[in-house]
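# for reference, the sequence and a predicted model appear below.
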Amino acid sequence: MINTFEKNWFRYKGGLRATILALLYCQLTYFGGIALILSLNPTLMITGTLAMAHGMVIAAYMIHECGHNAVFKSPHHNAWLGSALNWLTGGCYGTYDDLRANHMKHHVDNVDAVTFDYRSYLARHPTQFKIVKALEWLYIPAVELLMHTVLMFAPFLFKEKEDQQLRVMGIIVVRFGLLLGVFLYSPFAYACYLLAYAIFLTVLRFMDALQHNYEYIVAVDSNFHLIEHKGDRNYEQSHTFSNPISINHPWLNLVTLNFGYHNAHHAKPTTPWHELPKLHKSLYANEATSIIPFRQQLLSFHKNRVARVIGDDSETRSNEFAQRLQNGSAVGANGVSFLTSF
């Protein structure tokens, strides 16, 4: 009976067990984390903050799975689950359909496409630029916070999203009402939520920063002539890099739901998260040319945390980017999360 249910509803064999485990984990850590934070016991609050942050991380990567229709057979069921989980990540101000469409452009067009160019915005506002750089130096994910803030107000900033204004106003009332309730209950509990959210954003952008040296394209819908490598699979693989936490201890990569096997993901984007280690091994065996050692990931993230605010456009054209990844000197990208759908 279980096998029949899995066969009828889930896209891949093993999907039922993997999905149940991932969803149970992210719900337990998210809502269990909230309960621990609200206990106001200092030790439990610290534990709850870390648990909640990781629950959001797993929820985000499950949304990514849904976006590739890698969970259920029905796109409708993937969309329903992805939309529900997006409430946990705070990305629900944007629609799931917009999120998915924007991420598919990333896969098809082989670019990092944005509607809001935060880099030119900061260049026009020197004071805000200085504040952002100072916050980034302190390891506060200011760029991601800016992008998520713009996501919240996108229907009031971009004409093509005006039809979402009422929807977003309703979401703002609900989410900010809940946050106000937490703050009134305890400012310390509110601070724990903010810290959990900052940790969550930091994990996502840590994983995103070095996975590609794609071109950064603004307003891609009206600039198709700028896309030079659309559908070019050789370009895609040569400009994609894998950043697993560990190759020798694959279970550690479950911390980010195997998102670090990024070359394998781009080779076969509908492969579910629980099959990516096997796919990576079959495609690349022991090749290390596209794998970034974890120590170098940390080194690059630390050394270039301020430089990454604007980035280094030369890296999109440089043949030395792979070498920079190996010695920890790569700058990488910022503000390219799949959760910010604009």
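Happy to help now that I have it. Numbers count the residues shown, from 1 in each chain.
# alpha carbons only for contacts and neighbour counts from here, please
Will do.
# just the buried positions in stretch 66-81, please.
66-73, 77-79, 81 (16 or more other C-alpha atoms under 10 Å).
# got a markdown table for these, with distance to Phe5 and secondary structure too?
Output for those, formatted as a markdown table (distance: C-alpha to C-alpha, whole Å; DSSP: H, G, I helix; E, B strand; the rest coil):
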| residue | distance to Phe5 | secondary structure |
| --- | --- | --- |
| Cys66 | 19 | helix |
| Gly67 | 22 | helix |
| His68 | 21 | coil |
| Asn69 | 18 | coil |
| Ala70 | 16 | coil |
| Val71 | 13 | coil |
| Phe72 | 11 | strand |
| Lys73 | 12 | coil |
| His77 | 14 | helix |
| Asn78 | 16 | helix |
| Ala79 | 19 | helix |
| Leu81 | 17 | helix |
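# okay, now the one to match up with it:
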Amino acid sequence: MKDKPIFRHEDAFLPNLMAFAYVITTYVGGFALIVSDTIFANILGTFILAHSMVIAAYLIHETAHMSLFRDKKHNQRYAELLLWVTGSSYSHFEDIRNKHNRHHIDRADIVSFDFRPILAQHPKFLKLIKTLEWAYIPALEILMHALVIVLPFIKENRKARRTRVITVLALRIAFFAWLASIGWQVLIFYPIAYLMFMTVMRFMDVHQHTYEVFETLDQPRGPEARMRDRVFEHKNTYSNLLSERHPWVNLLVLNFCYHNVHHDQQLQPWYRLPKLHQEIYGADKSQVLTLGHLAKSFHRYRIPRILNGDPVYLDVKTDEGETFIGVDGVSFLTAH
């Protein structure tokens, strides 16, 4: 009997092999450059390492949809490896997959709790977050990642995650202590690389939806989850392309920016999305937002966005997205 191919799609071998090789090469190479003795190599390594984590994160997104490998356990094992690369290994892959699938099924941003009203009740802490965000330090994303570590020790229903959190934390501290013994520069340049990584991930997230936030992640799906149909999903989802003229540029984020076609056909792999986008939407730009306007909005509303929740059916195309504030704290890597 002929063995089934390991990848879900017949044309997946070469593009995925290239993506896998890129992550491994840039992750190892980035650290090698960071611990070297020249500042130019340190800076170059910081950018390379940050981008390695970006591509790794979007490969995790592929595994969450089971669009990478045919077998579920292969997707899971590969994702667990990549979670270490992205510094998100405190969460189980199944937690991340569950949260992201709820996002698609419920057509909403699903969380276990909404941090916005809590932040609003603590003005001094909120002021600190605002100050850091003003300086382009992704403080809110840092907080979201930190909560993945903290919540198992606060929420009873997450108690089972405590052993994993403690184990991962100990191993990562040991790993970075070893790296620091080789080159102290890692203590400076790795945090910078990670902040860059979080900034890229957030930039890609904040303008992809005008969805409501529901605190139902730890609950069974309620009747409100069935109120939003495919038409709602399409009209409240946006493709934030880095470049319309040069599709290869969008490979910098593994084509994650072709978001409408991804929501329309979730099992389609990352390397097919540009062609599918063109075939399905063609000259229709009604759900496409351009990089220039998004960058302007990302800068202008970086502080108001902290507590913002855009209304559904916001007419973001009226001014090409300039008043589309966007939403923070919805990364698929933070399973809480």
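Sure, I can see it. As the structure is a computational prediction, the values presented were derived from the model and not from experiment.
# how about the helices in the stretch 201-336 of the second structure?
Ranges of helices within the stretch 201-336 of the second structure are 230-235, 259-264, 273-281, 291-300, based on DSSP state H, counting those that start in this stretch.
# how much does the third one stray from the first structure?
The reference is to helix 273-281 of the second structure. Taken against the first structure, helix 273-281 of the second structure registers an average deviation of 0.7 Å after superposition, with mean C-alpha distance after the TM-score superposition for the first structure.
# next one: the longest one
Between helix 291-300 of the second structure and its aligned stretch in the first structure, the superposed structures give an average distance of 0.6 Å (mean C-alpha distance after the TM-score superposition for the first structure).
# and the strands in the stretch 51-200 of the second structure, which stretches?
Here the stretch 51-200 of the second structure has its strands, by DSSP state E, counting those that start in this stretch, at 109-110.
# need the contact list for Leu44 of the first structure.
36-37 (C-alpha atoms under 8 Å, 6 or more residues apart in numbering).
# map it across to the second structure for me.
With TM-score structural alignment as the criterion, the equivalent of Leu44 of the first structure in the second structure is Ala41.
# same check, this time on Ala285 of the first structure
Match for Ala285 of the first structure (TM-score structural alignment): Gly282.
# can you get me a residue count around its match?
10 (other C-alpha atoms under 10 Å).
# before we move on, what about the one 10 residues further on?
Using other C-alpha under 10 Å, Gly292 of the second structure has 14 other residues around it.
# tell me the most buried of the helices of the stretch 201-336 of the second structure?
helix 259-264 (a mean of 21; mean count of other C-alpha atoms under 10 Å).
# so where in the first structure does it end up aligned?
Helix 259-264 of the second structure maps onto residues 262-267 of the first structure, going by TM-score structural alignment.
# what's the average distance of the matching stretch to the second structure?
Stretch 262-267 of the first structure sits 0.2 Å off on average (mean C-alpha distance after the TM-score superposition for the first structure).
# list the buried residues in stretch 76-93 of the second structure.
Going by 16+ other C-alpha under 10 Å, stretch 76-93 of the second structure has these buried residues: 76, 78-80, 82-83, 85-93.
# what of stretch 125-141 of the first structure?
129, 132-133, 135-137, 139-141.
# which one of those is nearest Thr270 of the first structure?
Pro141 (29.6 Å; C-alpha to C-alpha).
# can you pull the contacts of the closest one?
Neighbours of Pro141 of the first structure in contact, by C-alpha under 8 Å, 6+ apart: 135, 198, 201-202.
# may I ask which of these has the most neighbours?
Ranking these using other C-alpha under 10 Å puts Leu201 first, with 23 neighbours.
# counterpart of that residue over in the second structure?
So, by TM-score structural alignment, Leu201 of the first structure is matched to Met198.
# is it true that that match touches Leu140?
No: Met198 of the second structure is beyond contact range of Leu140, at 10.0 Å (criterion: C-alpha atoms under 8 Å).
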